[in-house]
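>>> Could you look at this predicted model? Sequence included:
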Amino acid sequence: MTLRRSLSLVAAGAAAVLGLTACGGGGNPVGGGASQAPAAGDTIRIGSADFTESQLLAQIYGQALQAKGVQVEITPPIGSREVYYPALTDGSIDMVPEYTGTLLQYIKKDAAETEPDAVYTALQTAVPAPLTVLDKAAAEDKDAVVVTQAFAQQNNLKSIADLAPLAGTVTFGGPSEFQTRPDGIPGLQKTYGVTFKGYTALDAGGPVTVKALADGQVQAADLFTTDPAIEANGFVVLEDPKSNFAAQNVVPLINSAKASDQVKQILNAVQAKLTTEGLLELNTTANGADKPNLDQVAKDWLAKNGV
């Protein structure tokens, strides 16, 4: 079965579950369709990962483009990079919101760059045709090793290095792909000598991981630094003094054939407005008690920022 057909089946199932919405919070996809038939030549099909922030960014990009007359479709959430990146290369989708450091290490597993500008420069060279990246935003959302405040105090934990002596008693939780990514468990072992007792595959920075950490099912977990659940639960983000996690600035990854001058201008204008504080605010709003539609959250952000 081809990847295109596999993605089609995944998207069709997701569409049924989500009621043909473009995001977990509901609402209609920009462009009106979630079909995986090939997009028209002048249509940009935007995919996303299966976590809230990625879906919000897909909506922001899509709505900004549509407002300027660009034809856009937003697919239901696809999954991890291991699924959506091949969909980009085979033409099933045209664009996704990405993060510089993790994308660079996915493409070039021995990448050593960690600082924002160095990572972005290396990424521009590493991204293979027909893909390209547009401007990076100041907004950054990094993976982080997170523990509860009680566990940090009990074991005097301040940095990831402090986990090494007791890692043999610690179960780590996070998305399944974190077990094999270069900056995931292999990176923590190589950089800090941390070998955990076990690994529990959960979700990508979502409620399952948060609950497992809060309930003590896992003692340490991979969460995103712009996740409002960190502050809400009083979790502690362990310092990363050896930069196991490289800079992870938000960047659009797009098929060059769809990156016209107009499209670049529109998306780069969005990039110029995205900040780390803004990402946190977006995620907090999206995870509010009223559970707003993500397309409405994106629309409000665009209006607020004059894009």
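Happy to help now that I have it.
>>> hey, let's count contacts and neighbours off CA atoms from now on
Will do.
>>> tell me, what residue is most central in the chain?
Geometric centre of the chain, nearest residue: residue 54, 4.9 Å, by Cα atoms, centre = their mean.
>>> For the nearest residue in space to residue 90 that is not next to it in sequence, give its distance to residue 91.
Spatially, and ignoring its direct neighbours in sequence, residue 90 is nearest to residue 4 (7.2 Å; Cα to Cα, 6 or more residues apart in numbering). Remark: distance between residue 4 and residue 91 (Cα to Cα, to the nearest Å) = 8 Å.
>>> let's bring in a second one:
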Amino acid sequence: MKHYIRGTVVGLVAALSLTACGGGDGGDDNPLAGGGGDSSAITVGSANFPESALLGEIYAQALEGKGLEVERKFNIGAREVYYDQVVKGGIDVMPEYNGALLTTSVDPESKAATTEEINKELTAKLPEGAAILDSSTAEDKDSVTVTKETAQEHDLKTIADLEPVAGQMTIGGPSEFKTRQQGLVGLEGQYGLKFEKFQPLDAGAQATLVELLLDDEIQAADLFTTDPMIAEHGLVVLEDPKHVFSAQNVTPLVYEQGVNEQARTALNAVSAKLTTQHLLDMMKRIVVDKDDQEKVAEEWLKQNALA
């Protein structure tokens, strides 16, 4: 992204951080600040990217459909920001991705790769007061993605194929990608990749990453695998034979005292129905068709007999 990112893209990222994931009307409200809400309400949070906000909205509407009072605190930030809020009870329900949760916040040394292995470790290692509910089959992983032209030029099929050329490439992604095991740390440790440059962006700036990838301002990008723009632009997600990016099932992370049995049942019912294809379809509506996340969430719940 070189010089371009320092000007217009930084401004765009700043704007996205205010608007992505239901993040408000352009004001400067802190989503973690107390809003004078009812203490009996279940607080549902989201990270600062559109899919997380959509999942938060699905959870919130599912709970409201059971007559439970909900307070929304969306667009909070990265896991490094919101995880402690769940552990301390500032957030009661958070849409999570089980593999990333484990290796980012619970046990960075974990080698668990499958859904079963990951959830077993999370159940054993989460701090007292925090818990995971049922995982869905829906997954959204980080990836190393390149354009079709770059893949053809360097004969790239897997992440391992990048080793001879990574030193000539700029890779872009969310700022936290630089320090995560499921990020540059794992890519170097498992594949020996040392990129010429890392260009950090806000987690909500996936569209900007795609644009820069297509313009060859960056040559590789950490894109979420349910991003509809991957198929839209014929991008190539490189295979990950060494499993740097483990299973990433959508899973509710909860503060146990903040969710009663009725709430748990409602959230587990969402997980029982949610698939990766559902995520792809809903994210296309939000990212490409510009539908409101509230409408998309409501329609998905009705279609799956959850509303």
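Thanks, I have the structure now. Owing to the predicted nature of the structure, the values given are computational and were not obtained by experimental measurement.
>>> before we move on, back to that, does the residue nearest to residue 90 of the first structure lie in a helix or a strand, and which?
Using DSSP states H and E, residue 4 of the first structure sits in helix 3-18.
>>> who touches the residue nearest to residue 90 of the first structure in this structure?
87, 90, 92 (Cα atoms under 8 Å, 6 or more residues apart in numbering).
>>> before we move on, what about residue 59 of the second structure?
Here residue 59 of the second structure is in contact with 44, 267, 270 (Cα under 8 Å, 6+ apart).
>>> Which of these fall in strands?
In strands, defined here by DSSP state E, the members of those are residue 44.
>>> quick check, nearest of the contacts of residue 59 of the second structure to residue 148 of the second structure?
Residue 148 of the second structure has its nearest neighbour among the contacts of residue 59 of the second structure in residue 270, at 35.8 Å by Cα to Cα.
>>> corresponding residue for residue 76 of the second structure in the first structure?
Matched by TM-score structural alignment, residue 76 of the second structure corresponds to residue 78 in the first structure.
>>> same check, this time on residue 66 of the second structure
Taking TM-score structural alignment, residue 66 of the second structure has residue 68 as its aligned residue in the first structure.
>>> measure residue 46 of the second structure to residue 222 of the second structure for me?
Distance, residue 46 of the second structure to residue 222 of the second structure, by Cα to Cα: 20 Å.
>>> These two: which is more packed in?
Comparing residue 46 of the second structure with residue 222 by other Cα atoms under 10 Å, the one with more neighbours is residue 46, at 31 against 23.
>>> got the residue ranges for the strands in the stretch 101-250 of the second structure?
130-132, 144-146, 170-174, 197-201, 220-222, 236-237, 250-255 (DSSP state E, counting those that start in this stretch).
>>> quick one, the third one and strand 197-201 angle?
When you say that, I think you mean strand 170-174 of the second structure. Using axes from the mean of the first three to the mean of the last three Cα atoms, to 10 degrees, the inter-axis angle of strand 170-174 of the second structure relative to strand 197-201 is 30 degrees.
>>> which residues touch residue 36 of the first structure?
7-8, 11-12, 75, 92.
>>> Recalculate using a threshold of 10 Å.
By Cα atoms under 10 Å, 6 or more residues apart in numbering, the contact list for residue 36 of the first structure reads 4-5, 7-12, 45, 75, 92-93.
>>> which residue in the second structure lines up with it?
Per TM-score structural alignment, residue 36 of the first structure is aligned with residue 34.
>>> thinking again about what came up before, most neighbours, which of the contacts of residue 4 of the first structure?
Busiest of the contacts of residue 4 of the first structure [other Cα under 10 Å] is residue 92, holding 23 neighbours.
>>> ok, the aligned residue in the second structure for that one - contacts?
Aligned by TM-score structural alignment, residue 92 of the first structure pairs with residue 90 of the second structure. Neighbour list for residue 90 of the second structure: 32-34, 43-45, 73, 82-84, 255, 258 [criterion: Cα under 10 Å, 6+ apart].
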